[in-house]
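>>> give me coordinates for this.
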Amino acid sequence: MMRGLKIFVHCFVLSASVYSQQYYSSTPLTVLILDNNAPFSSKDASGNWVGFIPDYVKAVAAQAGLTYNLAVQADGVYGMPQADGSWNGLIGALASKKADIVAADLVITPQRLTVVEFPTPYIAVGLRILLPASATSATGLNYVVLKDGSDQEFLQTSPDPKVQAILANIQATNGWLTSYQDGVNRVLAGGVAMVGNEVQLRPYIDANPGKLKFADGEALAQSYYALAVQIGSPLRDQLSIAVSKVNEDGTTSALLRANKIGYIQRT
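The predicted structure follows:
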């Protein structure tokens, strides 16, 4: 059973104006994804794409009547604003028109909405605190969070005093992570609590039975995964309609279950 999983169905009134803005092209679209990002997207021993994202893009594209080629984001990151005002990662590539669509476990955030657009989300997830199983709470522990991602952005923009206290602790102790695996290793070693996305953290809990758990209580925040397109692209509405249909007919749920995404622990 997929506890806590929310699949989105967005209803549209289909009109001539929607159809008139559909994307038509004689060449396939470029869909940018991440490698080594299981269970969302990675390559098997034969070099074939596997995971939720390749299958999900195939289903959505078929529904929308689109052809495409998959391409890999070279720097392997989701994207954060840089000192010169540009963006790196998937978001930067999309904003600079190097791709037509980004497909990943990409969180919709206020900052990202300034440079790209998102169709209907495909799943809602929460930002949670990961603890050693022996800990009763995060009291007395130092916090860590993945650097240059949506988790960090949430901490930096939330007005919640509890969240600001977590951010201050991270800044004081240099609790920035290079990967989720790095954070999990530090939590397992003891003395550390990790702020992270529950969907991404759940496989680590399953892989370490009796060693890891989520902190009691509600999530720090609710976030949403979605595809992304360039600002002003007619693909946004076209993809939203297609996403709504594959959400509604059960395709999205089936693909998430097949890849064991969305099994959320409630403690």
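>>> going forward, measure contacts and count neighbours with C-alpha atoms only.
Fine.
>>> does anything pack onto the strand ranked longest in the chain? Which helices or strands?
Ranked by number of residues, the top strand in the chain under DSSP state E is strand 123-132. On a contact count with 3 or more CA pairs under 8 Å, 6 or more residues apart in numbering; DSSP states H and E, strand 123-132 meets helix 180-189, strand 192-197, helix 198-207, strand 212-214, strand 221-225.
>>> what distance do you get for Asp182 to Ala242?
37 Å (CA to CA, to the nearest Å).
>>> what number of residues lie near the nearest residue to Gly126 once chain neighbours are set aside?
Spatial nearest neighbour of Gly126, chain neighbours left out: Gln222 (4.4 Å); criterion: CA to CA, 6 or more residues apart in numbering. Around Gln222 there are 12 other residues, counting by other CA atoms under 10 Å.
>>> what's the closest of the helices and strands packed on strand 123-132 to Ser17?
strand 221-225 (26.9 Å; CA to CA).
>>> ok, and what's touching that closest one?
104-108, 121-128 (CA atoms under 8 Å, 6 or more residues apart in numbering).
>>> could I get those as TSV with distance to Pro234?
Compiled in TSV, the contacts of strand 221-225 are given as follows (distance: CA to CA, whole Å):
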residue	distance to Pro234
Ala104	20
Asp105	22
Leu106	20
Val107	21
Ile108	19
Pro121	17
Tyr122	19
Ile123	22
Ala124	24
Val125	27
Gly126	30
Leu127	31
Arg128	35
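>>> if we only consider these, which is nearest to Gln73?
For the contacts of strand 221-225, the nearest to Gln73 is Ala104 (10.6 Å; CA to CA).
>>> let's compare: structure for the following, please.
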Amino acid sequence: MALRIFRLVAILCFPILLAACGQQSPPAGPSKKVVVASEASFPPMEFVEDSGAIVGFDIDLIKVVAAAADVELEIKNVAWDGIFGALKSGTADVIASSVTITDERKGQFDFSTPYLRAGQVILVRTADKGAFPDLASLKGKRVGVQISTTGAERMQKEPVELKQYNTAGLAVIDLINGNVDAVMIDRPVADYYAARKAEFAKKVVVAGEPYTTEQFGFVVRKGDAELLAKLNRGLEKVKDDGTLAKLEEKWFR
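Okay, here's the model as predicted:
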């Protein structure tokens, strides 16, 4: 009798066990990659090398920050005039592209803790090294800037003939060709063109000290607290273990 009862219970319970098995959650798939937008025409911060790879200080930094925070990345080259739109639309999740932290931008996006301090400087032809010691000396002159940058914003306050370009490199080319008298640009980029980029070195020089003090940060959509926390955690790790200092030495010295 006991055996019959056991068999009956087993028969009755078998469909229930099958149903329970069918309700188990499927194995988790691979985690979604975080898409990073970077305007790769701003050496040494971010640029495309001969192999086609996107490289630079910001690229190295976002990679080590992501690794420290256990985040998988996909890096995309996005034009500067569309980079914030890509973030808003969801095409990108993070901007890693030498973005200055400003109150206006903070009203629309969230920023990581700052990772680099920089400033806007004037780049001139080597022959004009002593001609423009300050902004006042640029009065009435043709000054090139990249569109929608803090350099463009700063020079709009000055009595100059402002010429705006889609990339910083185009502005520097026009400087060498004599189409503008000066270019306002971030100090690390100005130093790179003046000293390390072969086709520009010795043709251009930084005139004077920075006219602004700025801090760069990674950018995420407003309210994306989870991703922001991961980036900040990764930044803290690479600052503490000396990785950030090593990257500065690699790209700026």
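>>> after superposition, what's the TM-score here?
In this superposition the chains share a TM-score of 0.72, using TM-score structural alignment, normalised by the length of the second structure; 211 aligned residues with a CA RMSD of 2.6 Å.
>>> before we move on, back to that, who wins for proximity to Ala61 of the first structure among the helices and strands packed on strand 123-132 of the first structure?
strand 221-225 (17.3 Å).
>>> how near is Ala152 of the second structure to Phe109 of the second structure?
20 Å.
>>> more neighbours: which of these two?
Between Ala152 of the second structure and Phe109, Ala152 has the larger neighbour count (other CA under 10 Å), namely 22 against 18.
>>> and the more buried one, what element?
Taking DSSP states H and E as the criterion, Ala152 of the second structure maps to helix 150-155.
>>> and what of Lys63 of the second structure?
Assigned by DSSP H and E, Lys63 of the second structure falls in helix 57-68.
>>> can you name the residues of the first structure that the very next helix or strand once past that helix overlays?
Sequence-wise, the next helix or strand downstream of helix 57-68 of the second structure (DSSP H and E) is strand 73-77. The aligned range for strand 73-77 of the second structure in the first structure is 68-72, by TM-score structural alignment.
>>> what do you get for stretch 242-249 of the second structure?
Counting by TM-score structural alignment, stretch 242-249 of the second structure corresponds to residues 250-257.
>>> so the aligned partner of Ala93 of the first structure in the second structure: helix, strand or coil?
Matched by TM-score structural alignment, Ala93 of the first structure corresponds to Ala86 in the second structure. Under DSSP: H, G, I helix; E, B strand; the rest coil, the three-state class of Ala86 of the second structure is helix.
>>> residues in contact with Ala86 of the second structure?
So Ala86 of the second structure contacts Ala37, Ala92 (CA under 8 Å, 6+ apart).
>>> so how far is Gly56 of the second structure from it?
Distance from Ala86 of the second structure to Gly56 of the second structure, by CA to CA: 21 Å.
>>> okay, Asp182 and Ala242 of the first structure: which has more neighbours?
Ala242 (21 against 14).
>>> okay, now the residue nearest to Thr120 of the first structure when sequence neighbours are not counted: neighbour count?
Using CA to CA, 6+ apart and skipping the chain neighbours, the partner closest in space to Thr120 of the first structure is Ser240 (4.9 Å). Neighbours of Ser240 of the first structure under the rule other CA under 10 Å: 23.
>>> alignment lookup: Ser240 of the first structure to the second structure.
Alignment note: Ser240 of the first structure maps to Asn232 in the second structure; criterion TM-score structural alignment.
>>> quick one: secondary structure of that match?
Of the three states, Asn232 of the second structure takes helix under three-state DSSP.
>>> thinking it is in contact with Asp110, fair?
No. Counting by CA atoms under 8 Å, Asn232 of the second structure sits too far from Asp110 to count as a contact (11.6 Å).
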